[in-house]
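model this:
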Amino acid sequence: MTTGRDDDALTWDGDDDPTLDHGAASDEGDGSETSAHSSPAELPKGFTAVGKGSETLGSADAPVAASVSKTPSHAPAATRDRQPMGNGALIAFGVLGGVYTLYAIGWLIGGLRLQGKAQYLVMDVMYQGSLWLAVLAPLLWFATTLLLTRSSRAWVRFAWLAAGVVLLLPWPFVMIGAIGQ
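Alright, predicted model coming up:
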């Protein structure tokens, strides 16, 4: 039985390309791996490496010992501890986004149903302005909450979104409804 690359479960045309073999240099065992890790790649003067793997890059301005630290001290704590959102969180944001969209539609329908009754209380221009502010309020709350709580924990973001669900309930739609009573 052969143990070549042709026996792999998935082979594609071009898999034999030598530029795709990333581990070929370390397989030789000539010590090139240790020399590559002892001196990090160097950036030009004035440039600073940021992001994943930046701690392994050196700068022409900084000494080599400071550039090869295991945990960068200049990185904020939020970026080191930040985890990507899970599937449950993404689904919950989608459901809450749908609820806020339905609230905006509810404010529009309920506000348009009240338009004839509210002409006695305020002028038409004032009513139209307040109607569109009421329609945009749920969408603005959702977008603002997502924007301002980016670096917060997930429970803080969901708490603010839940508060918006309670506070922005479309009362004209709930009280009068789409049919009108």
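
from here on, contacts and neighbour counts on C-alpha atoms
Will do.

What are the boundaries of the helices in the protein?
For the chain, the helices defined by DSSP state H occupy 24-27, 32-38, 64-67, 77-81, 87-118, 124-148, 154-167, 171-176.

Show me the one of those helices that comes nearest F47.
Ranking these by distance to F47, with CA to CA as the measure, places helix 64-67 first at 12.7 Å.

in that closest one, what's buried?
For helix 64-67, burial by neighbour count (16 or more other CA atoms under 10 Å) applies to 64, 67.

cool, and stretch 118-133?
For stretch 118-133, by 16+ other CA under 10 Å, it's 127, 131.

for stretch 169-180, same thing?
Buried residues in stretch 169-180, defined by neighbour count with 16+ other CA under 10 Å: 169-170, 172-173.

now do stretch 86-96
Residues of stretch 86-96 classed as buried under the neighbour-count rule (16+ other CA under 10 Å) are 93, 96.

Is it correct that L169 is in contact with L102?
No - applying CA atoms under 8 Å as the test, L169 and L102 come out as separate, 10.0 Å apart.

what would the helices of the chain look like in TSV with distance to V50?
Output for these, formatted as TSV (distance: least, CA to CA, whole Å):
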stretch	distance to V50
helix 24-27	27
helix 32-38	19
helix 64-67	12
helix 77-81	11
helix 87-118	27
helix 124-148	23
helix 154-167	25
helix 171-176	49
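
Here is the second sequence; please produce its structure so I can put it next to the first one:
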Amino acid sequence: MATEPDDDALRWAGDTDPTLDAPVAGAAARPREDPELPDGWSVPKPRRDRADPVAVTAPAAGSFALVGMGVVAGIYFLYTVGWFLSASRVGNPLADPVGAFMFSLGAWLAVAAPLIWFGAVVWLTDERPRARAGWLIAGVVLLVPVPVILGVGGVS
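Next up is the predicted model:
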């Protein structure tokens, strides 16, 4: 049975070490004035690029934009399901192996097309919200699973 108080369970040996104290607010951000580096070495300057979250100050998307993105993403998901149903129902009418492979490849690329389109548009129009909306709406029109809507592509 331990004779120490309960607070000792929340402490580590060396908690009172002054070298473990948090640095002063501006001290960590400033590089040392005179670094002790060998000849030919230098301290790199911080880069401000897309990977730096402080440098990128793009405006946050509004609620309407986020809801719209969610609705369009749902439409693209339903398109993928529709193309999957069409691709799984249609029989391969070609007898030669190359033609049969190309037919199957085209069918499965049709299944992947809505997801690829959505991902490419979101990735490539990162800083242009109007272009993003236009390309997403164009994809909604162009990638409609016509075989499901027309009821063709039955089991063969």
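
Format the buried residues of stretch 169-180 of the first structure as CSV; extra columns: distance to V135 of the first structure.
Below are those laid out as CSV (distance: CA to CA, whole Å):
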residue, distance to V135 of the first structure
L169, 11
P170, 9
P172, 12
F173, 12
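
picking up where we left off before, between the helices of the first structure, which gets nearest to A49 of the first structure?
Closest to A49 of the first structure of those, according to CA to CA: helix 64-67, at 9.8 Å.

From the contact counts, what lies against that closest one?
strand 58-59 (3 or more CA pairs under 8 Å, 6 or more residues apart in numbering; DSSP states H and E).

which residues of the second structure does the strand it packs on align to?
Using TM-score structural alignment, strand 58-59 of the first structure lines up with nothing in the second structure.

which residues are in contact with that strand?
Strand 58-59 of the first structure has contacts (CA atoms under 8 Å, 6 or more residues apart in numbering) with 40-45, 47-49, 64, 67-68.

Over to stretch 143-157 of the first structure?
Identification of contacts with stretch 143-157 of the first structure by CA under 8 Å, 6+ apart yields 78, 160-161.

buried set for it?
Buried, per 16+ other CA under 10 Å, within stretch 143-157 of the first structure: 145-146, 157.

possible to save these as CSV with distance to L121 of the first structure?
As requested, these are exported to CSV (distance: CA to CA, whole Å):
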residue, distance to L121 of the first structure
T145, 33
L146, 36
R157, 38
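
can you tell me which of these lies nearest to G129 of the first structure?
T145 (23.2 Å).

Which residue in the second structure aligns with the closest one?
The equivalent of T145 of the first structure in the second structure is V121 (alignment by TM-score structural alignment).

got it, and G129 of the first structure?
Using TM-score structural alignment, the partner of G129 of the first structure in the second structure is L105.

and its match, how far is that from L85 of the second structure?
Separation of L105 of the second structure from L85 of the second structure (CA to CA, to the nearest Å): 15 Å.

give the contact list for the residue nearest to L168 of the first structure when sequence neighbours are not counted.
What sits nearest to L168 of the first structure in space, not counting adjacent residues and going by CA to CA, 6 or more residues apart in numbering, is P138, at 6.4 Å. Residues in contact with P138 of the first structure (CA under 8 Å, 6+ apart) are 100-101, 103-104, 164, 168.

Same list, the residues you listed, but as a markdown table with distance to S151 of the first structure and neighbour count please.
Below are the contacts of P138 of the first structure laid out as a markdown table (distance: CA to CA, whole Å; neighbours: other CA atoms under 10 Å):
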| residue | distance to S151 of the first structure | neighbour count |
| --- | --- | --- |
| Y100 | 22 | 24 |
| T101 | 24 | 17 |
| Y103 | 27 | 24 |
| A104 | 27 | 23 |
| G164 | 19 | 18 |
| L168 | 24 | 17 |
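
Which single one of the residues you listed is nearest to R113 of the first structure?
Proximity of the contacts of P138 of the first structure to R113 of the first structure was ranked by CA to CA; the top entry is A104 with 14.3 Å.
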